[in-house]
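**Q** I'd like to go over a predicted model; first the sequence, then the structure.
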Amino acid sequence: MLKNELNSVELFSGAGGLALGLAKSGFRHEMLVEFNRDAVDTLLKNHDEGQAQIKNWDIRHDDVHNISFKKFKGKLSVVAGGPPCQPFSLGGKHKAFTDNRDMFPQAVRAVRESRPDSFIFENVKGLLRKNFSTYFEYIILQLTYPNITKTEMESWQDHLSRLEETHTKGTYRGLKYNVVFRLLNAADYGVPQKRERVFIVGFRNDLNIEWSFPKATHSQDALLWDQWVTGNYWERLNIPKTDRPILNQKQEQISARLQKKYGLFQPEEKPWLTVREAIQDLPSPKKKNEFNNHEFRDGAKSYPGHTGSAIDEPSKTLKAGDHGVPGGENMIRYNDDSIRYFTVREAARIQTFPDDYHISGVWSECMRQIGNAVPVTLAQVVANSVYLALAPNKSKHSDAA
């Protein structure tokens, strides 16, 4: 049974990971806005080639400052996006509100002008750093009361004080959202990558929607159980003994700990997915193949702190740095300690992009786009739970009409 599509708008779309996840969950994008030329090239190439999810999207190459969202007022089920994260990134310069790349004010404006039923915003773990805690509270309260705007002569600290006063008084009757946030690890939801990101979700107060973040479906314990208690992982993937890690004291201790914790019963979650599982059916990139973005890149080097992602674990967080891509996170480490760079297709698999989705640009630019993206599967899990919360409410309104 097909879902009824709910309308959405997305800001700061990047290569399209969050947008794809929403589309797979039943949301129809009325508009996508992205400023970066290379990311727009990726979106347009997939649009023009008729990629299943993206072929009907209205893609705008523009600065979000130039976009009015007033025409969408009362017409959207969700506003989504990943406001540029460099101001808060653990790998960046940590400028936060002093950084002109802080686009949260524009996210708040989009919510204020369009009055959507809900919003989904995603950002880096660094947003929760202790030294950003006051500004993070400011972000949450702006999203809670988007119509209480900062005046031209007002500092953000004074605006925060006004928002706090409104919030504690509890008598505000204007546009209000019930906002929650949580740090999610993508690996816990079926993404073959240890990637922690903050999701901020809000529902318009008058809808009276009860919602919580989806429960994790995968766990590290379940993977370790599969590998070091039952050995099912190696058998299931037909991995010869010569290609498996040599059993050592650490792994024996892991096995003993898990058996003490769970007894005869394995963990209820599914195992974390690994790099091997994500890419095992791809041909060697050294050979000519039919997969797009799957070309070998030479020159990978290993040194302390730059060791790559173990093939039988979820990958490290794929990153995009200000001064090029951190190579350690973008390499595979095999069990014999040999290494090589991920191809763009392999990195896209780790971010759970579909194989028919093309990433445009040279290798470093493609990896930057992928490193900035939201894993499609994680976006789909969160968006689907939001869709299920909104859909009954939409059905009531349709029946009343």
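**A** All right, it came through fine. Residues are numbered from 1 along each chain as shown.
**Q** Every contact and neighbour count from this point should use C-alpha atoms.
**A** OK.
**Q** residue ranges for the helices of the protein, please.
**A** Per DSSP state H, the chain carries helices over the ranges 17-25, 37-48, 104-114, 133-144, 156-169, 220-228, 232-236, 249-262, 275-279, 344-350, 363-372, 376-400.
**Q** Next one for the comparison:
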Amino acid sequence: MTSSDTTAPILESPYVLDLFAGPGGLDVAVEVLGWRSLGIEWDKDACETRYAAGLKTWHADVSEVRRKRFEKLPPDLNVLAGGPPCQTYSVAGNGAGRKALDKVEKLIHRLVAGAREEEIDEQLDRMGGDPRTALVLEPLRYAIKALTCPNRDGRPFDVIVLEQVPAVKALWNVYKAALETGLPREDGTRVRYKVAEVKTLQTEAYGVPQTRRRTILIARLDKYPAPPLPAPTHHTFNPHKPAQGGPEDHQTALPVDGTAAPLEPWVSMGEVLTSREPHFEIVSNYGSGGDPRKRGIRTHRQPSFTVTGKVSRNAVRRHPNGEPLDPDRLTIPEAGVLQTFPPDYPWDGGDRSQQVGNAVPPLFGMHVLAAALSRPLPPEEKLRESWGRLAPDSARYRELRTEGCEAPNACGPNCPEPEGQSSPDSSLPRTGASAKRSAK
């Protein structure tokens, strides 16, 4: 099974820089694809998980790295990926980002026009509001910074992959126009990209046992063929017709272009939570239809609700009589499996529910990255293989911590301040990668 038509693959040795890397969803996808990655992650808890999982990490502020340490990044990084924090843009957040979209759009135009970093920072300071809103600019600022970095000899990123909540689709379209217009070099020339249609995708259409919507931008340098979007491989889930397209519905359908293989049924929770008794249901912590008193229910025959930082609050009951089960909440490994992490993924640090909710589903990440680089997908079964945990006293663990924190057993001088890594309100659902100023 492939996620897109594979023409000639691009990049012999993909090396992904993952901004706002969270506990490792995109990096797990990179590992299974057989590539390399470096994640920049602000949150200490997520970094603890990443070290235990053996993922190359910088425990750092994305903005700080761009300003002060960009030249220390490996010069052969050639894929830029990022899912900036989404609370201020999410319909479940306070909406500050949505109100600021027009201001952020103007800043994108100024960046592409060649404005200096200091000018942009001054504008952001004058904007005020939630500082996380400005982080959506960081991928573009990284792409521009690469063109002036002596360590890279001005070499741009070959591929850019971004994901966010659907509310940011309009902003990703502004990004698309900016990348197609071209990023400015100091000599007045421009580096142009070909960008796929900005589109909101449903993760269950790619085999994830969870309904989740993400808006994707994929760009390639102009010298490459235009990038495709990942082709769906499974049916989408319709809550109004909950059996349609599922394992018990034998219908098949072709994607719009009619050229791919028939779609497979969407994947149910019962198919992946095999340690649970066969008949169960999940009662969402969130309301249904905008009414917080009406809790949505999904059964074992259906995909999960979107996994958020509140996933451990969802009740698990016997279906159909509603009796509590033991355990009566999803465990962290179970929530991870619904996100398509390996069953034994080594969740570590604190607030693990928030870590799981923040992550990009690795299987979805595989589809998007494979399409971006025109590569075939590895078998999905690889995500169900044992991942393992690095022992804290192992040489590899100490090596990762020393590189990531610049200290073998603790945070170093460039790590974010500890008091800034806890949020007074971690209740907002974060369906993307981690935030700079929010705990997990």
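**A** Yep, that arrived. In this text the structure is predicted, and so the values were computed from the model without any measurement.
**Q** mind checking which of the helices of the first structure is nearest Y177 of the first structure?
**A** Proximity of the helices of the first structure to Y177 of the first structure was assessed by Cα to Cα; the nearest stretch is helix 133-144, lying at 4.6 Å.
**Q** Next, the buried residues of the closest one.
**A** Buried positions in helix 133-144 of the first structure, judged by neighbour count with 16 or more other Cα atoms under 10 Å: Y135, F136, Y138, I139, I140, L141, Q142, L143, T144.
**Q** ok and it relative to helix 156-169, angle-wise?
**A** Helix 133-144 of the first structure and helix 156-169 meet at an angle of 60 degrees, taking axes from the mean of the first three to the mean of the last three Cα atoms, to 10 degrees as the criterion.
**Q** Nearest to N185 of the first structure, out of the helices of the first structure?
**A** Here helix 376-400 is closest among the helices of the first structure (Cα to Cα), at 8.9 Å.
**Q** TSV please, covering the helices of the first structure and showing distance to K73 of the first structure.
**A** What follows is the helices of the first structure, written out as TSV (distance: least, Cα to Cα, whole Å):
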stretch	distance to K73 of the first structure
helix 17-25	20
helix 37-48	26
helix 104-114	4
helix 133-144	16
helix 156-169	23
helix 220-228	43
helix 232-236	51
helix 249-262	52
helix 275-279	41
helix 344-350	35
helix 363-372	29
helix 376-400	16
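**Q** closest to Y357 of the first structure out of those?
**A** Nearest of the helices of the first structure (Cα to Cα): helix 37-48, 6.3 Å.
**Q** could you check the angle helix 363-372 makes with that closest one?
**A** Counting by the same axes, to 10 degrees, helix 37-48 of the first structure lies at 80 degrees to helix 363-372.
**Q** Mind giving me the packing neighbours of helix 37-48 of the first structure?
**A** Packing partners of helix 37-48 of the first structure (3 or more Cα pairs under 8 Å, 6 or more residues apart in numbering; DSSP states H and E): strand 59-61.
**Q** so how far is the first residue of stretch 44-62 of the second structure from its last?
**A** Using Cα to Cα, to the nearest Å, the span of stretch 44-62 of the second structure from its first residue to its last is 14 Å.
**Q** Count the residues that sit near K260 of the first structure.
**A** Using other Cα atoms under 10 Å, K260 of the first structure has 10 other residues around it.
**Q** Can you tell me how far it is from N232 of the first structure?
**A** 19 Å.
**Q** what's stretch 312-323 of the second structure in contact with?
**A** Applying Cα atoms under 8 Å, 6 or more residues apart in numbering, the set of residues contacting stretch 312-323 of the second structure from outside is 279-285, 299, 324-325, 327-332, 335, 353.
**Q** against the first structure, where does stretch 204-218 of the second structure fall?
**A** Alignment of stretch 204-218 of the second structure against the first structure: residues 187-201, by TM-score structural alignment.
**Q** where's that stretch relative to the chain centroid, distance-wise?
**A** Relative to the centre of its chain, stretch 187-201 of the first structure is centred 6 Å away, using Cα atoms, centre = their mean, to the nearest Å.
**Q** Please apply the same query to stretch 51-60 of the second structure.
**A** Chain-centre distance of stretch 51-60 of the second structure: 16 Å, with Cα atoms, centre = their mean.
**Q** Same question for stretch 335-351 of the first structure.
**A** Distance, centroid of stretch 335-351 of the first structure to centroid of chain: 19 Å (Cα atoms, centre = their mean).
**Q** Which residue in the first structure aligns with Q354 of the second structure?
**A** Per TM-score structural alignment, Q354 of the second structure is aligned with R368.
**Q** again with P262 of the second structure
**A** Aligning on TM-score structural alignment places P262 of the second structure opposite E268 in the first structure.
**Q** What are the boundaries of the strands in the stretch 151-300 of the second structure?
**A** With DSSP state E, counting those that start in this stretch, the ranges of strands along the stretch 151-300 of the second structure come out as 159-164, 183-184, 190-191, 193-195, 199-202, 213-221, 280-288, 291-299.
**Q** Could you dump those strands into a markdown table and include mean neighbour count and distance to P23 of the second structure?
**A** Output for the strands of the stretch 151-300 of the second structure, formatted as a markdown table (neighbours: other Cα atoms under 10 Å; distance: least, Cα to Cα, whole Å):
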| stretch | mean neighbour count | distance to P23 of the second structure |
| --- | --- | --- |
| strand 159-164 | 25 | 16 |
| strand 183-184 | 22 | 31 |
| strand 190-191 | 17 | 32 |
| strand 193-195 | 25 | 28 |
| strand 199-202 | 19 | 21 |
| strand 213-221 | 24 | 18 |
| strand 280-288 | 20 | 23 |
| strand 291-299 | 15 | 26 |
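**Q** Could you export the ones you listed to JSON lines, including columns for distance to K56 of the second structure?
**A** As requested, the strands of the stretch 151-300 of the second structure are exported to JSON lines (distance: least, Cα to Cα, whole Å):
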{"stretch": "strand 159-164", "distance to K56 of the second structure": "19"}
{"stretch": "strand 183-184", "distance to K56 of the second structure": "29"}
{"stretch": "strand 190-191", "distance to K56 of the second structure": "29"}
{"stretch": "strand 193-195", "distance to K56 of the second structure": "28"}
{"stretch": "strand 199-202", "distance to K56 of the second structure": "28"}
{"stretch": "strand 213-221", "distance to K56 of the second structure": "23"}
{"stretch": "strand 280-288", "distance to K56 of the second structure": "34"}
{"stretch": "strand 291-299", "distance to K56 of the second structure": "37"}
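**Q** Nearest approach to L369 of the second structure belongs to which of the ones you listed?
**A** strand 159-164 (7.6 Å).
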